[in-house]
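S.K.: no FASTA, just this:
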């Protein structure tokens, strides 16, 4: 006897560099008891992970399957930066036997989750913008292992979340100190990208940069930096977080002018969640609105943080429901 009804549920997966989370969904509702995490190092590829999940769930027969990948997706093929796996629609069909399959960039999945994240999992950072129209553009910005953003459009044909790889654009420079930071981080790849600062490893580079400037070179992990910010036991960690928050504000403000998200800006990702409680006092809001004569215009955009580990899975389920309806 199977655990689930045949050809009724959807399989959704969020593929990270280290782990893959997989679950079943009934429409846009995740089935919490089915959420499973698999270590990528133990599997040869995505197909074997999904086959294991299908087996673990009683050989479930899914009507649809959608995966979110941490990397660019083009023509139905996902490419991951830190994982050498083939991620394409044929792989999904073979592994899940689903009739409908889709591959999304992880930020696209986050965009498709908007509107389905419980209010208690949303923290408001800048909340004095005018009430938006129902179809206003929204923007998700991911700050975690890497950096990316995706605009969310509501169209007559349904929701469209446009893919991007803006974490690899040039880091903005406002002053001599930020120029020095750019020169410091560009030694890693020969190019000062946004992601080289606004990410977990970026936080670590900022800490090392400040120590290098002071002639007191010490390294610290991103988790330890944020722990010190919480405890208030390391002035350099506090300075690191302040510089990080201001650059995040500048970049988020730039992206807002590019996309005009009158429906709000939403920060997602582990680093975003860690620094959100401190953004107000660290100068994020001032940096976000520091756009010269357009400073007043920036008040049109609210900023919130999503603290939901399963948002990408929910987004995959939402996208599948739209394409199958």
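M.R.: Noted; the coordinates are in hand. Note that this is a predicted model, so its numbers are computed, not measured.

S.K.: Every contact and neighbour count from this point should use C-alpha atoms.
M.R.: OK.

S.K.: Which residues does stretch 48-62 contact?
M.R.: Outside stretch 48-62, the residues that touch it by C-alpha atoms under 8 Å, 6 or more residues apart in numbering are 2-11, 22, 34, 36, 38, 40, 43, 95-99.

S.K.: Now, these that are in helices?
M.R.: Secondary structure defined by DSSP state H assigns 95-96 of the contacts of stretch 48-62 to helices.

S.K.: Apply the buried test to the contacts of stretch 48-62 and list what passes.
M.R.: Among the contacts of stretch 48-62, those classed as buried by 16 or more other C-alpha atoms under 10 Å are 9-11, 22, 38, 40, 95-98.

S.K.: out of these, who's nearest residue 235?
M.R.: Comparing those against residue 235 with C-alpha to C-alpha places residue 40 closest, at 37.3 Å.

S.K.: From residue 83, how far out is that closest one?
M.R.: 9 Å (C-alpha to C-alpha, to the nearest Å).

S.K.: for this structure, what spans make up the helices?
M.R.: Going by DSSP H, the chain shows helices at 46-56, 89-96, 106-113, 176-185, 200-214, 222-231, 235-259, 270-275, 279-282, 284-289, 311-324.

S.K.: Let me know the angle separating the last one from helix 106-113.
M.R.: It stands for helix 311-324. Angle, helix 311-324 to helix 106-113, by axes from the mean of the first three to the mean of the last three C-alpha atoms, to 10 degrees: 70 degrees.

S.K.: Check what contacts helix 311-324 and list those residues.
M.R.: By C-alpha under 8 Å, 6+ apart, the residues outside helix 311-324 that reach it are 10-14, 22-23, 25, 27-30, 64-68, 100-102, 104, 106-114, 116-117, 158.

S.K.: do the fifth one as well
M.R.: With contact meaning C-alpha under 8 Å, 6+ apart, helix 200-214 is reached by 143-146, 181, 184-185, 195-197, 217-222, 225, 236-237, 240-241, 243-244, 271.

S.K.: take the one below as the second:
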């Protein structure tokens, strides 16, 4: 389909492995335009965007927004798990757009809240009360990496604060956690949250569990998840339980930091993969294990977002708000 000049916007979600690109109108993704690119096949984002624009008939976009899985500062994004550096000048040059924006990927997810279909929100924990309109929300991403972003409603519009909390220290709750920390430190020098709560983090947990059992074995995350599903490897199930408990612990810690009475929303391929086992493997217990504040934790609902295009939607919504100003 051909679009008249300056009638659509371009949005991109740049992960550690793949980049998704789409066109949007009035803050909504045009699903037929979504394309996925393998990052390893391109030298940088500009090459991806030029190929995409050509495939869409050299579409002339009014604005463009990219969500990057890494810290964004002064219009420059440095990818955490990819050797790309992205800036607004490059984004403008590649898309020939009059207005551009660059967000952290979790910021984009935050802008998507309230604009996703209800079927995409899978409730894991139900809060005891009903949140007031405009209550703070929290997005937690668990995929190639780990990060989170609080979502605040202000008189001047929505504010989604960036962070890099996945690189904070892994919390220690048990003797086993302490041994896991040392196992990760020996290989990587530092045991951060992302070093355990991510796709490759699950692989490390499995390696540690097998080491504890007497013989270290290494398996890919996808293989571990398959074994959890078909129940053919007790070590995979043990690793899954540790992963989910620690995920609950970290999510609960972040809830206490940000007080998201409007809900906690987990997103990302790993979060979705573990969704069927969160309750069984102890996520709720880990989330609420806060001593005398355990009862207080019942104020927070937790959801998994089952929408692969949520970051694209967030970029589209953010662009629409910018173009109104």
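M.R.: Thanks, I have it. All figures in this text were calculated on a predicted structure; none of them were measured in a lab.

S.K.: Need the TM-score between these chains.
M.R.: The TM-score (TM-score structural alignment, normalised by the length of the first structure) is 0.97; 324 aligned residues with a C-alpha RMSD of 1.1 Å.

S.K.: coming back round to it: find the residues that touch each one of residue 40 and residue 83 of the first structure.
M.R.: Shared contacts of residue 40 of the first structure and residue 83 (C-alpha under 8 Å, 6+ apart): residue 17.

S.K.: before we move on, the earlier item: now list the buried members of the contacts of helix 200-214 of the first structure.
M.R.: Among those, those scoring as buried are 143-146, 181, 184-185, 195-197, 222, 225, 236-237, 240-241, 243-244, 271 (criterion: 16+ other C-alpha under 10 Å).

S.K.: Hmm, residue 158 and residue 152 of the first structure touching each other?
M.R.: No: contact between residue 152 of the first structure and residue 158 fails when scored by C-alpha atoms under 8 Å: they sit 10.7 Å apart.

S.K.: okay, the two: which has more neighbours?
M.R.: residue 152 (25 against 11; other C-alpha atoms under 10 Å).

S.K.: Return the distance of that one relative to residue 266 of the first structure.
M.R.: For residue 152 of the first structure relative to residue 266 of the first structure (C-alpha to C-alpha), the value is 11 Å.

S.K.: anything in contact with each of those two?
M.R.: Here residue 152 of the first structure and residue 266 have 138-140 as joint contacts, going by C-alpha under 8 Å, 6+ apart.

S.K.: Switch the helices of the first structure over to CSV; also include distance to residue 169 of the first structure.
M.R.: Below are these laid out as CSV (distance: least, C-alpha to C-alpha, whole Å):
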stretch, distance to residue 169 of the first structure
helix 46-56, 29
helix 89-96, 29
helix 106-113, 16
helix 176-185, 12
helix 200-214, 14
helix 222-231, 22
helix 235-259, 10
helix 270-275, 19
helix 279-282, 23
helix 284-289, 18
helix 311-324, 24
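
S.K.: Check the ones you listed for me and report the most buried one.
M.R.: Among the helices of the first structure, helix 106-113 has the highest mean neighbour count (mean count of other C-alpha atoms under 10 Å), at a mean of 29.

S.K.: Just the contacts of helix 311-324 of the first structure: which are in strands?
M.R.: 10-14, 22-23, 25, 29-30, 64-68, 100-102, 104, 158 (DSSP state E).

S.K.: Show me which of those are buried.
M.R.: Listed as buried from these are 10-14, 22-23, 25, 30, 64-68, 100-102, 104; burial here means 16+ other C-alpha under 10 Å.

S.K.: any idea what residue 104 of the first structure aligns with in the second structure?
M.R.: Using TM-score structural alignment as the criterion, residue 104 of the first structure maps onto residue 103 of the second structure.

S.K.: which residues sit in contact with residue 39 of the first structure?
M.R.: Taking C-alpha under 8 Å, 6+ apart, we find residue 39 of the first structure in contact with 18-20.

S.K.: can you check residue 119 of the second structure too?
M.R.: Taking C-alpha under 8 Å, 6+ apart as the definition, residue 119 of the second structure has no contacts.

S.K.: Spatially, which two of the buried ones among the contacts of stretch 48-62 of the first structure are the most separated?
M.R.: 9 and 40 (24.2 Å).

S.K.: what about residue 191 of the first structure, distance to residue 316 of the first structure?
M.R.: Applying C-alpha to C-alpha, the value for residue 191 of the first structure to residue 316 of the first structure is 33 Å.

S.K.: now swap in residue 123 of the first structure and tell me
M.R.: 22 Å.

S.K.: just residue 188 of the first structure next, same as before
M.R.: Computed as C-alpha to C-alpha, the residue 188 of the first structure to residue 316 of the first structure distance reads 34 Å.

S.K.: what about the residue positioned nearest the centre of the second structure, distance to residue 60 of the second structure?
M.R.: For the second structure, residue 141 is the residue whose C-alpha lies nearest the centre (C-alpha atoms, centre = their mean; 2.6 Å). Residue 141 of the second structure sits 32 Å away from residue 60 of the second structure, going by C-alpha to C-alpha.

S.K.: who touches the closest residue to residue 20 of the first structure other than its chain neighbours in this structure?
M.R.: Leaving out its chain neighbours, the residue that sits closest to residue 20 of the first structure by C-alpha to C-alpha, 6 or more residues apart in numbering is residue 38, at 5.2 Å. Contact analysis of residue 38 of the first structure by C-alpha under 8 Å, 6+ apart lists 19-21, 49.

S.K.: Distance check, residue 229 of the first structure against residue 275 of the first structure.
M.R.: Taking C-alpha to C-alpha as the measure, residue 229 of the first structure falls 9 Å from residue 275 of the first structure.

S.K.: same check, this time on residue 241 of the first structure
M.R.: Taking C-alpha to C-alpha, one finds residue 241 of the first structure at 8 Å from residue 275 of the first structure.

S.K.: list residues touching both of those two?
M.R.: Residues touching both residue 241 of the first structure and residue 275 by C-alpha under 8 Å, 6+ apart: residue 226.

S.K.: just how off-centre is stretch 129-148 of the second structure within its chain?
M.R.: On the basis of C-alpha atoms, centre = their mean, to the nearest Å, stretch 129-148 of the second structure is displaced by 10 Å from the centre of the chain it belongs to.

S.K.: Buried residues in that stretch, which are they?
M.R.: Of the residues in stretch 129-148 of the second structure, 131, 136-148 count as buried by neighbour count, 16+ other C-alpha under 10 Å.
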